[in-house]
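K.L.:
Quick check, what structure comes out for this input:
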Amino acid sequence: MATSSHPTLVIIGGAKRIGNVCARVFSQQGWSVFLADTDAKALKAIKETLGDKVDTLSPSTITTNIGLNNILSGAMSAFGHVDAVCHIPELPPAKNFGDIKVGEFEEKIIAPARSITAALRIFSDQMIKQMEDMDPAAAKTANPSFVQVFGLGALYGDPGAYSQHVSQAMALAAAKAATIDLAAQRIRTNAIIAVRPRAENEEPWLKERTPLGRHSFAEEISQAVAFLTSDGAANMTGQSIILDGGRSTLNGVCNLKDEEES
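P.N.:
Model prediction:
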């Protein structure tokens, strides 16, 4: 087993956009990065760009106990420890309430909440073991943490996007419900809720309901992840940073379309 002297971040999912940029941001800040995604092609491109600064794994699934245990094993084999986990659950296709079938609900809608719950359990067990093996003084300064990245569906729904709203809201609830138990073990868990690029591309009308008129850039989301895993956020847990261009606060207060025409 290799052992890295640098802090290690495990990124689960998001290899094409957010995970890709997050790997670059953290590697530039001196972290070792282990990125797992089912998209082997995207991982190959990241590896070619970042080289030895990142290690990758492309399991057949990143939502089951088996897949997540394989990710932990890969990270431990590559770097010897895990200090933070960034979990980016996949957004299901947007579907109306009436178009959701029960079997599909079980298979796709619940999957992100189940995956986050499993990841919190599997990786927190490793973090606890690491702190138990540390010198007591070093253990007191350890700052293990989880960050989950959600779309705005975690807060509220949009027309025709019942599937995304319930999936993301359930996943956020699963993450927050673990906060108290993990805090007792000195492990933090926080979330980022953002207008993710895919949602903007699928629903152009979002611009008219977002005061700043755009989605969150992957670079902005990655910098927020970097803050939440830093010592500067060491007293934050159970919180959500909202990167929505003012939509949740100002939606309905101003009409961008009218302002552009005036």
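K.L.:
When you work out contacts or count neighbours from here on, use the C-alpha atoms and nothing else.
P.N.:
Will do.
K.L.:
quick one: the helices in the stretch 151-262 of the chain?
P.N.:
Under the criterion DSSP state H, counting those that start in this stretch, the stretch 151-262 of the chain contains helices at 162-177, 179-183, 197-202, 218-228, 247-250, 256-261.
K.L.:
buried stuff in the last one?
P.N.:
By neighbour count with 16 or more other CA atoms under 10 Å, helix 256-261 contains the buried residues residue 256.
K.L.:
Quick one: residues in contact with that helix.
P.N.:
For helix 256-261, contacts defined as CA atoms under 8 Å, 6 or more residues apart in numbering pick out 208-209, 211, 213.
K.L.:
one more to line up against the first:
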Amino acid sequence: MTSSSKGPVALITGAGSGIGLACARRFAAAGYRLALLDIDPKAVEAACAALRDSGTEALPFVGSVADETAVESAVDAAEQDLGPIELLINSAGVASNKPTFELSLADWERVVSINLTGTFLVSRIVGAKMAARSRGVILNLGSMFGTVAAPRRAGYCGTKAGVDMLGRVLAIEWAEHGIRVNTIAPGYVRTPFVDDLIAEGRMDEPALLGRTPLKRMAAPEEIADLAIFLASDAAAFITGQTIGIDGGWTAYGYV
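P.N.:
Have a look, this model is predicted:
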């Protein structure tokens, strides 16, 4: 994307930790000014404080991506303080790992509201502003589990498959408005959350690494590196795509 004299503006959801935070750091290093939205006030405040210490203009916003009023307020305030949002990264999401017979309606509605409805809401609100300026890039965080199925993940697989298709629809609908939309589909990523699951015995690391052709998990920074490419003018003819970054997991057809 073409930078202004002050640097382009990006809004990143779920930016208090994990992939969202890695993206914030990577885009800060590339000269972006950042609006970070997260449900955790302490995490997003700490993220912005660290970014400001490194010389990046970063503003924290607290709210759920499933709350239309909160999203509208954050977007309006971000554009008033920083300027037009040129890049949106929909990174906010929650896991859901439970046998389907035990998956309550409340469990289902929670993962749908954040992973799918949240992506839709933020995209629609920011996309309308981008369309008025005939320029913008939207990157959604999907998952390899939006492509391949896994047991105990009906809510997660269902919503990530929905994010994949939502991105394709928006890409072809909004192309005439100068907006590119792509989805990044990571495999297992070594985040603090994943480290905690491994430490608690709730995730079988040797089995996961054994199933992954590259025999390791991704680093959050590798997801951010893909995002920086897709946001750049080097990717100007790429839209409506879901790009896997899973160490070969979805290509591997054997158990």
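K.L.:
out of the helices of the stretch 151-262 of the first structure, deepest packed?
P.N.:
Most buried of those, by mean neighbour count (mean count of other CA atoms under 10 Å): helix 162-177, with a mean of 22.
K.L.:
residue range for it in the second structure?
P.N.:
When the second structure is aligned by TM-score structural alignment, the counterpart of helix 162-177 of the first structure is residues 154-169.
K.L.:
Stretch 81-93 of the first structure now?
P.N.:
Taking TM-score structural alignment, stretch 81-93 of the first structure hits residues 84-96 over in the second structure.
K.L.:
That stretch: how far from the chain's middle?
P.N.:
Here stretch 84-96 of the second structure shows a centroid-to-chain-centroid distance of 4 Å under the convention CA atoms, centre = their mean, to the nearest Å.
K.L.:
May I see the buried residues of that stretch?
P.N.:
Those buried within stretch 84-96 of the second structure under the rule 16+ other CA under 10 Å are 84-93, 96.
K.L.:
Closest to residue 136 of the second structure out of those?
P.N.:
Using CA to CA, residue 86 is the member of the buried residues of stretch 84-96 of the second structure that sits closest to residue 136 of the second structure, with 4.8 Å.
K.L.:
quick one: contacts for the closest one?
P.N.:
Listed by CA under 8 Å, 6+ apart, the contact partners of residue 86 of the second structure are 8-10, 130, 135-137.
K.L.:
same thing with residue 49 of the first structure?
P.N.:
With CA under 8 Å, 6+ apart, residue 49 of the first structure has no contacts at all.
K.L.:
do you know how far it is from residue 55 of the first structure?
P.N.:
Distance of residue 49 of the first structure to residue 55 of the first structure, computed by CA to CA, to the nearest Å: 12 Å.
K.L.:
cool, residue 130 of the first structure as well?
P.N.:
From residue 130 of the first structure to residue 55 of the first structure the distance is 21 Å (CA to CA).
K.L.:
Ok, residue 69 of the first structure next?
P.N.:
16 Å.
K.L.:
same deal with residue 163 of the first structure?
P.N.:
33 Å.
K.L.:
coming back round to it: filter the contacts of helix 256-261 of the first structure down to the ones in strands?
P.N.:
Among those, no member falls in strands (DSSP state E).
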